[in-house]
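[1] I would like the atomic coordinates for the input below:
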Amino acid sequence: MPTYMDIHEIKGGIAAEEVAKAHASDVAVEGKYGVHYHKYWVNESAGKIFCLCEAPTAEAAMQVHREAHGQVAEKIIQVEPEVADLFLGGSEVNGEGAALLPGGAAEARDPGIRTVLFTDIVDSTSLTQKLGDEIAMEFLRVHDRIVRDALAATKGREVKHTGDGIMASFVSAAGAVRCAVQIQRELARREREERDHHIKVRIGGAAGEPVEKNNDIFGTTVQLAARLCSHAEPDQILVSTAVAELCIGKGLSFRPLGEVALKGFDRPVQVHAVECGQ
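    Below is the predicted model of the structure:
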């Protein structure tokens, strides 16, 4: 049966208790429509709720909301359960069905915001042509090891390997930035100590919600992170304003680069470069 995720937007915010009651009402009538609501993510201050369910159709899922409490979602998209889990993690839920924040305080609800990070080996195709497949593959293995070590240290989740880079998801924006910094510092250390050819990597990051304008889970966030990665110079880390704002007070430094026109975005995007230090 297909899996769906929807978004509800409540102006002025919403209390967790109200969402819990609405979810209980969904569960009470879902069997009538062959639907099963698994869990939900709630951002109380922003008034946003994301519900994950299995349903025969999107309309059946919407009908449960309609009958249970009348709060019909603004948008619903079909998702692959495995992909949703890679981005959001196998979140534990409380007795009311609310997803809990991984690594957060007891009963801290997960708002569903994630930071997506892309790495990309610079000029990977020309490296293969210049140095041969064997050396190029060794470079890729070094990149993968460094990135995965950094992910493990900063609680990031690898979503997929892109061929010459890795896409990862983080609950913490600061964790994502620290991961990127660790990657670049380790590559810089390797460059100082190794005599062989050096690996140059660019990194891009963006933060957002699971259901956005795009019809894919975290679609707009993924697209922005990928574009920022492509726009970055070798050894550089570029992030969106949302990431920089989520990192306020976390001891991280950013340099505003102003607005940048990125492919696929109607308006220029404010971009920030992460100061890695040494």
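
[2] all contacts plus neighbour counts: C-alpha atoms, from now on.
    Fine.

[3] OK, contacts around Leu224?
    Leu224 makes contacts with Gly205, Ala206, Ser240, as judged by CA atoms under 8 Å, 6 or more residues apart in numbering.

[4] so which of those is the most crowded?
    Neighbour counts for these peak at Gly205, which has 34 neighbours (criterion: other CA atoms under 10 Å).

[5] List the residues that contact that one.
    Contact analysis of Gly205 by CA under 8 Å, 6+ apart lists 115-118, 176-177, 224-226, 228-229, 237-240, 243.

[6] mind running it again at 6 Å?
    Neighbouring residues of Gly205 by CA atoms under 6 Å, 6 or more residues apart in numbering: Val116, Leu117, Ala225, Val239.

[7] who wins for most neighbours among those residues?
    Leu117 (34 neighbours).

[8] So that residue belongs to a strand, correct?
    Yes. Counting by DSSP: H, G, I helix; E, B strand; the rest coil, Leu117 is found in a strand.

[9] Show me the helices in the stretch 151-278 of the chain, by range?
    173-193, 219-231, 241-246 (DSSP state H, counting those that start in this stretch).

[10] Show me how far the last one is from its chain's centre.
    Pointing back at helix 241-246 there. Taking CA atoms, centre = their mean, to the nearest Å, one finds helix 241-246 lying 13 Å from the centre of the chain it belongs to.

[11] Any buried residues in that helix, and which?
    Thr241, Ala242, Val243, Ala244 (16 or more other CA atoms under 10 Å).

[12] Can you give the contact residues for that helix?
    Ala173, Ala206, Ala207.

[13] Ala261: neighbour count?
    Neighbour count of Ala261, defined by other CA under 10 Å: 14.

[14] Now do the contacts for it.
    Going by CA under 6 Å, 6+ apart, Ala261 touches Pro268.

[15] Sequence B follows; please return its structure for comparison with A:
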Amino acid sequence: MPIYMDRHDVSNTVTAENVAQLHHQDLKIQHKFECRGLTYWFDEKRKIAFCLVEAPNEEAIVEMHRQAHGEVPNQIIEVDIAVVESFLGRIEDPESEHREALKIIDEPAFRIIMITGFDDCAFNTGKNKPPNLAQYLKSMGNVFGNFDGRIVKQQQYNFLISFKSVSKAIRCAIEIQKHFSERCKANDCSQLSLKTGICPGIPFSGKESFFKDSVQMAKRLYCISDSKMVVSHEVKMLYSDENPDVPLDRELFLLLDPSDEKFINSLMTYMEENWQNPNLQLSDIESFLGSSKSQVYRKLKSLTGTSPNNFIKNYRLQNAFELIKNQIGNISEVAFQVGFNSPSYFAKCFHKRYGILPSDLLQVIE
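    Here you go, the predicted model:
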């Protein structure tokens, strides 16, 4: 039977005990609707509850809630139970020392999402890999655990991590960066850059998939990360609230404000939709963003350290690298697919960016 998560936006007067009572009422009649309430999360600060329910369909969940107490969900999505556990850490009610009839769960589903690691293209031929890279990546996994971070997904050279605590997420990021810097000094891998993007999120706010908005934002922050770890405005504020006397080091972190995030989201949305267009011009981006040429240049330079034209080119080359790695088309086809009119110019730019010709990279992969 499918597993669903529903969302309830409750009033400011609702408490964790109130939510526990509603959940208890659901459990008493759930069998009438072939439902099975697995657990729930309640965010006292944001006044949001999420319920995890096994049910035949969404309608059964709505009717169960309606007849139990009348508090029907605002939204429902179908979820993968393994993904839920990877982000939130559990799929059942937490263990309790007391076997009281009413189990009160005062735990939010709010999480801090971090993506950290290296782009695959940093190790194009294998020659650029620092010694003991596999051991280093394994040690990164251990560091996450030291700060109660859960590995949601590991790709070849980067990780998607979920944290309950913003302070632990930040301290973990600092520790990972410290380990990386020490290894770079010891192994002469100064050409590498550890990339990190950190943002907050809840399971869903609409009909999108589980933590989709948060993961997308973390990816975008990771994408622009270079010498500094990139932190969203909300993460910065949450950390400051918890650590008023320990400000984030601006030598280590790029701290965004709301206008920065709006700019990044708008820019990346446009690029994701138009990067394959060979006729894409900077003026098109300026028009979409509603900003002047000088404004776009200053903003992009301050956030990414590169000019708009280089950003567009590098974005295309990054996608080209992925296409070649996955052996999707020959070199000329890839060049045209990523928006280059000339395969020879594409090869020149690719070599300048990654230190290897695309044809040689294809041979290495094969």
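
[16] Closest one of the contacts of Leu224 of the first structure to Asn94 of the first structure?
    Ala206 (28.4 Å; CA to CA).

[17] List which of the contacts of Leu224 of the first structure are still in contact in the second structure.
    Retained in the second structure: Ala206, out of the contacts of Leu224 of the first structure (criterion both residues aligned by TM-score structural alignment, their matches' CA atoms under 8 Å).

[18] between the contacts of Leu224 of the first structure, which is closest to Ala150 of the first structure?
    Nearest member of the contacts of Leu224 of the first structure to Ala150 of the first structure, counting by CA to CA, is Gly205, at 14.9 Å.

[19] Would you mind finding the match for the closest one in the second structure?
    Mapped onto the second structure by TM-score structural alignment, Gly205 of the first structure lines up with Ile198.

[20] out of everything not next to it in sequence, what's closest to its match?
    Using CA to CA, 6 or more residues apart in numbering and skipping residues adjacent in sequence, the residue nearest Ile198 of the second structure is Met114, 4.5 Å away.

[21] Looking for the alignment partner of the one you found in the first structure.
    In the first structure, Met114 of the second structure lands on Leu117 (TM-score structural alignment).

[22] Report the contact partners of its match.
    With CA under 6 Å, 6+ apart, Leu117 of the first structure has these contacts: Met167, Ala168, Gly204, Gly205.

[23] Just put these in a markdown table and tack on distance to Glu96 of the first structure.
    Conversion of these to a markdown table gives the following (distance: CA to CA, whole Å):
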| residue | distance to Glu96 of the first structure |
| --- | --- |
| Met167 | 32 |
| Ala168 | 29 |
| Gly204 | 36 |
| Gly205 | 33 |
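
[24] Is Arg111 of the second structure in contact with Lys164, as I believe?
    Yes. Checked against CA atoms under 6 Å, the pair Arg111 of the second structure and Lys164 is within contact range at 5.1 Å.

[25] re earlier: quick one: the match of Gly205 of the first structure from Ala173 of the second structure, how far?
    Per CA to CA, to the nearest Å, Ile198 of the second structure is found 9 Å from Ala173 of the second structure.

[26] repeat for Pro130 of the second structure
    The gap separating Pro130 of the second structure from Ala173 of the second structure is 20 Å, by CA to CA.

[27] Kindly report the same for Ser259 of the second structure.
    24 Å.

[28] Glu85 of the second structure now?
    22 Å.

[29] okay, these two: which has more neighbours?
    Ala173 (24 against 14).

[30] Report all helices and strands that whichever strand or helix holds Phe42 of the second structure contacts.
    Assessed by DSSP states H and E, Phe42 of the second structure sits inside strand 36-43. Secondary-structure packing of strand 36-43 of the second structure (3 or more CA pairs under 6 Å, 6 or more residues apart in numbering; DSSP states H and E): strand 48-54.

[31] how much does the strand it packs on deviate in direction from strand 36-43?
    Orientation of strand 48-54 of the second structure against strand 36-43 (axes from the mean of the first three to the mean of the last three CA atoms, to 10 degrees) gives an angle of 160 degrees.

[32] mean shift between the helix or strand just after strand 48-54 of the second structure and the first structure?
    With elements assigned by DSSP H and E, the helix or strand that comes after strand 48-54 of the second structure is helix 58-68. Helix 58-68 of the second structure: mean distance to aligned residues in the first structure after superposition is 1.0 Å, counting by mean CA distance after the TM-score superposition for the first structure.
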